[in-house]
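1. next come a sequence and a model predicted from it.
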Amino acid sequence: MFLAINEIRHSKLRYTLVMGVMFLIAYLVFFLTGLAYGLAQDNRTAVDKWNADTILLTEEANDNLNMSMIPIKTFDEVEADEKAYLAQTAGVIQGEGEEKIDASFFGIDRDQFLAPAIVSGEMFSSDDEAVADSSLRDQYDIKLGETIKMAGNDKKLKIVGFTDNAKFNVAPVLYTTIGAYQEIRFESDNVTDNTRINAIITRGEVQTIPDDLEETSISSFINALPGYSAQVLTFGFMIGFLIVIAAIVIGIFIYVLTMQKAEIFGVMKAQGISSRYISNSVIAQTFLLATVGVAIGLIATLGTALVLPEAVPFQVNALFFAGISGLMILIAMVGAFFSVRTIVKIDPLKAIG
């Protein structure tokens, strides 16, 4: 470690460049990870809020919530520890301003477990009221008590409450009654036994399932969300390749620096300094450069997260960031072992000339 630190002090510019490359790659990896995680969460946070085990959809729906249409009377035929019905549709809303906003509407029963936790305001109590995701307040400045209207529909809803982390397919969710859902989707508020819902959500054990319904785990349902799996895989491969590239780059830098110092290492070996001592120095040097570069990249990413606008789906996951940090440092260390092999093969007499 003594030799590694002193060599870095002696050649500040050279090792600063190596550290800078590591920092830039680490910053890019962390930033992409935050974007990938944030975008993935924006697809599913409303589903995660259910804290449910399974979802019942029609067999023909192929795990697609929009394609599942279930008569509401079927709800009584399902026997489970806990159950709740859900009607969902996409829509476009407009507040008191001119901006149009894509949204997702959840028609629920306020007395069932799908009712969200309220962070401000109160739960809806009529077909003309709704509870909205807080992003409508923070990003679009829609206020408590404000009335929103549907694009292409005469239906209006008063925002009486806000809840956190309620997005579905990257759109903020508005919770309202089945009657309001009927008006938004079918332009009719007549709720009968044949009124259609999209799914029945369950917790615990399900005892009885009607023949025309299919039980799917919540995790499988999330993976089947349009574009979700493809998005996660795409970002996962990008981040993985960047980590490997970072390791290769740092390995190449260390290898080139080692070859440039072959004569110096030869003199050191001729003086009786062991190959093991020199190799440990190179490994310690790589560890320092990689650790500092990754740490600065992580700090820069966290700083960037503080100034990003609300519209950017960036979220910090401490576990992911810690794992990626350790992996980048570990793979960089593996790359340094190629330099160690070169050091061991150095012949003192040939190196001195």
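-> Nice, thanks for sending it over.
2. CA only for contacts and neighbour counts going forward, please
-> Will do.
3. show me where the protein has its strands.
-> Assignment of strands within the chain using DSSP state E yields the ranges 54-58, 70-71, 79-94, 100-107, 120-121, 129-133, 147-150, 156-163, 167-168, 171-176, 196-197, 199-208, 213-217.
4. how about the helices in the stretch 151-300 of the chain?
-> All helices of the stretch 151-300 of the chain, identified by DSSP state H, counting those that start in this stretch, fall at 178-186, 218-223, 228-260, 262-270, 275-307.
5. can you put the ones you listed in CSV and add mean neighbour count?
-> Rendered in CSV, the data for the helices of the stretch 151-300 of the chain read as follows (neighbours: other C-alpha atoms under 10 Å):
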stretch, mean neighbour count
helix 178-186, 21
helix 218-223, 16
helix 228-260, 17
helix 262-270, 19
helix 275-307, 19
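6. can you say which of those helices is nearest to Asp138?
-> Checking the helices of the stretch 151-300 of the chain against Asp138 by C-alpha to C-alpha gives helix 275-307 as the closest, at 14.5 Å.
7. and Val316, how close does it get to Leu32?
-> Distance, Val316 to Leu32, using C-alpha to C-alpha, to the nearest Å: 11 Å.
8. how distant is stretch 247-254 from the center of its chain?
-> Chain-centre distance of stretch 247-254: 29 Å, with C-alpha atoms, centre = their mean, to the nearest Å.
9. got it, and stretch 239-259?
-> 27 Å.
10. contacting residues around it?
-> For stretch 239-259, contacts defined as C-alpha atoms under 8 Å, 6 or more residues apart in numbering pick out 18, 22, 25-26, 29, 32-33, 282, 286, 290, 324, 327-329, 331-333, 335-336, 338-339, 342-343.
11. take a look at this one as well, against the first:
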Amino acid sequence: MLTHSIKEICFFKLRYILIGFILFFVAALVFIINGLANGLAAENISSLKNMNAEAFYIAKDANNRIEQSRFSISDVEKISKDDRVEPLGLQMLSLKKSGSNQKVDVTIMAVHPKGFLMPEVTEGKSIATSKEPQLVVNNSIKDDGVKIGDELYEENSETTFTVVGFTEKETYSHTPVAFISLKSWEDMLGSQVKPYYNALVLKNDNQVVKSDVKGSLGSGVWVSTDDVIKGMPSHQAEQTSLNMMLIFLIIIAVFVLGAFFYIMTIQKMNQFGVLKAIGAKNGYLIGTTMLQVFFISVVSISVAVGFTKLMQMLLPSSMPFIFNGVLILTYAGILMVVSMLGALLSTVNIIKVDPLQAIGRVE
């Protein structure tokens, strides 16, 4: 059966290459969109995902959105000092690069310089606890020409920040995160509005600490990191749109591949009839067809996986693309199942073929 399947593929090379190309392009498109979806998700929420946090205490009416939550600094200071819970300030700003008119969009995150919310610095040094406004920024800001020692000016508060270090994989809402000290945050807001913090962040699940915070503030609610991520409208909209595209691609693949396999089966009706006339059973003919489809699917999908991996290496670093092996293999398995089902539906014609009529049509 296997030998017969391979011989037929070699004999009708063009026919099977065409089907293989169709499956390759569909699979490659599914894998690339999946990589873009993962990349966009990471660029949108990586700072929250990487944050060493168990839960966030935010205002009840904030709809799980940190940027819409506010607690006055005086209220936050009521909470007893505990290294398991820290205040967090968050604001999206445009900073002007000193000596030019260039502006860079960043998300400011105010954290304790030596606290658990401060990420690892990969280049340069960490922010100081002194009054001097300093920044540790995600390294993606280098694409805007920002380097260590540069000064970034915030116009509203008339504050000049000095870039002292870089971190990585710290982005929020598609902007690089810039970490500043709590003191710098209070000074920056002091010239605009009444200073506030957006949330309190709990390092590990602790009911005593949660009760203490709720008893001191009383105007908020504890939510998990996943709930905060779900509360970001841009994240939900992006992922829903891309997932819908993937679903429709797979549905389209069902019909396209099913149609191709059906046409291929119709073209071989005479051949099937002759084989039946000389004693071939339906099981043998169906098995041969399924083996051919399996072989083509494995080769085409494997090449598509390799092509997607190559695309990841060739795409510029500014392109949000993540090759997630587990998800890629999952979608590869789904496409394999789709291919086999499409081929299986077309084998109904093999069972129906009449050997006598087929022999009569043979020239």
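-> Nice, I can see it. The model shown is predicted, which means the values in this text are computed figures rather than measured ones.
12. just the TM-score for the two chains, thanks.
-> TM-score for the superposed chains, counting by TM-score structural alignment, normalised by the length of structure 1: 0.93, backed by 348 aligned residues with a C-alpha RMSD of 2.0 Å.
13. map Ala295 of structure 1 onto structure 2.
-> By TM-score structural alignment, Ala295 of structure 1 lines up with Ser302 in structure 2.
14. same thing with Thr177 of structure 1?
-> Using TM-score structural alignment, Thr177 of structure 1 sits opposite Ser181 in structure 2.
15. against Ile127 of structure 2, how distant is its match?
-> 7 Å.
16. overlap in contacts of those two?
-> Joint contacts of Ser181 of structure 2 and Ile127 (C-alpha under 8 Å, 6+ apart) are Pro113, Gln134.
17. which one's more surrounded, those two?
-> Ser181 (27 against 24; other C-alpha atoms under 10 Å).
18. need the contact list for the more buried one.
-> So Ser181 of structure 2 contacts Ala110, Val111, His112, Pro113, Ile127, Ala128, Thr129, Pro133, Gln134 (C-alpha under 8 Å, 6+ apart).
19. please redo it, this time with the cut-off set to 7 Å
-> Contact analysis of Ser181 of structure 2 by C-alpha atoms under 7 Å, 6 or more residues apart in numbering lists Ala110, Val111, His112, Pro113, Ile127, Thr129.
20. distance of the fourth one from Pro195 of structure 2?
-> Same thing as Pro113 of structure 2. With C-alpha to C-alpha as the criterion, Pro113 of structure 2 and Pro195 of structure 2 are 19 Å apart.
21. kindly report the same for Glu168 of structure 2.
-> 28 Å.
22. if we can go back for a sec, dump the strands of structure 1 into TSV; add distance to Leu242 of structure 1 as well.
-> Shown next, in TSV, are the strands of structure 1 (distance: least, C-alpha to C-alpha, whole Å):
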stretch	distance to Leu242 of structure 1
strand 54-58	36
strand 70-71	46
strand 79-94	36
strand 100-107	34
strand 120-121	42
strand 129-133	34
strand 147-150	44
strand 156-163	37
strand 167-168	29
strand 171-176	30
strand 196-197	44
strand 199-208	39
strand 213-217	33
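23. nearest to Val232 of structure 1, of those?
-> The nearest among those, by C-alpha to C-alpha, is strand 167-168 at 15.6 Å.
24. report the distance from the closest one to the chain centre.
-> Relative to the chain's own centre, strand 167-168 of structure 1 is displaced by 13 Å; criterion: C-alpha atoms, centre = their mean.
25. in structure 2, which residues correspond to that strand?
-> Against structure 2, strand 167-168 of structure 1 falls on residues 171-172 (TM-score structural alignment).
26. show the buried residues in the contacts of stretch 239-259 of structure 1.
-> 18, 22, 25-26, 29, 32-33, 282, 286, 290, 324, 327-329, 331-333, 335-336, 339, 343 (16 or more other C-alpha atoms under 10 Å).
27. sort out for me which of those are in helices.
-> Residues of these located in helices (DSSP state H): 18, 22, 25-26, 29, 32-33, 282, 286, 290, 324, 327-329, 331-333, 335-336, 339, 343.
28. map Leu344 of structure 2 across to structure 1 for me.
-> So Leu344 of structure 2 corresponds to Phe337, using TM-score structural alignment.
29. measure the residue mapped onto Ala40 of structure 1 from structure 2 to Lys309 of structure 2 for me?
-> Applying TM-score structural alignment, one finds that Ala40 of structure 1 aligns to Ala41 in structure 2. Going from Ala41 of structure 2 to Lys309 of structure 2 by C-alpha to C-alpha gives 19 Å.
30. what's the answer for Phe323 of structure 2, then?
-> Using C-alpha to C-alpha, Phe323 of structure 2 is found at 7 Å from Lys309 of structure 2.
31. again, but for Leu217 of structure 2
-> 50 Å.
32. give me the neighbour count for the residue mapped onto Leu349 of structure 1 from structure 2.
-> Aligned counterpart of Leu349 of structure 1 in structure 2: Leu356 (TM-score structural alignment). Look at Leu356 of structure 2: counted by other C-alpha under 10 Å, it has 13 neighbours.
33. so what's the most centrally placed residue in structure 1 up against?
-> For structure 1, Tyr37 is the residue whose C-alpha lies nearest the centre (C-alpha atoms, centre = their mean; 1.3 Å). Applying C-alpha under 7 Å, 6+ apart to Tyr37 of structure 1 gives the contacts Gln315.
34. quick check: Gly204 of structure 1 touching Glu79?
-> No - here Gly204 of structure 1 does not reach Glu79: they are 10.7 Å apart, not a contact under C-alpha atoms under 7 Å.
35. those two: who's more crowded?
-> Set Gly204 of structure 1 next to Glu79 and count neighbours by other C-alpha under 10 Å: Glu79 wins out with 15 against 12.
36. related to what we said a few turns ago, contacts only, for the match of Leu349 of structure 1.
-> Contacts for Leu356 of structure 2 (C-alpha under 7 Å, 6+ apart) come out as none.
37. relative to Ala55 of structure 2, how far out is it?
-> Taking C-alpha to C-alpha, one finds Leu356 of structure 2 at 73 Å from Ala55 of structure 2.
38. whereabouts in structure 1 does stretch 315-330 of structure 2 align?
-> Under TM-score structural alignment, the match for stretch 315-330 of structure 2 is residues 308-323.
39. buried ones in that stretch?
-> Per 16+ other C-alpha under 10 Å, stretch 308-323 of structure 1 contains these buried residues: Pro313, Phe314, Gln315, Val316, Phe321.
40. what does Ile250 of structure 1 align to in structure 2?
-> That one, Ile250 of structure 1, aligns with Leu257 by TM-score structural alignment.
41. quick check: the gap between the counterpart of Tyr228 of structure 1 in structure 2 and Arg65 of structure 2.
-> Using TM-score structural alignment, the partner of Tyr228 of structure 1 in structure 2 is His235. Noted for His235 of structure 2: a distance of 12 Å to Arg65 of structure 2, by C-alpha to C-alpha.
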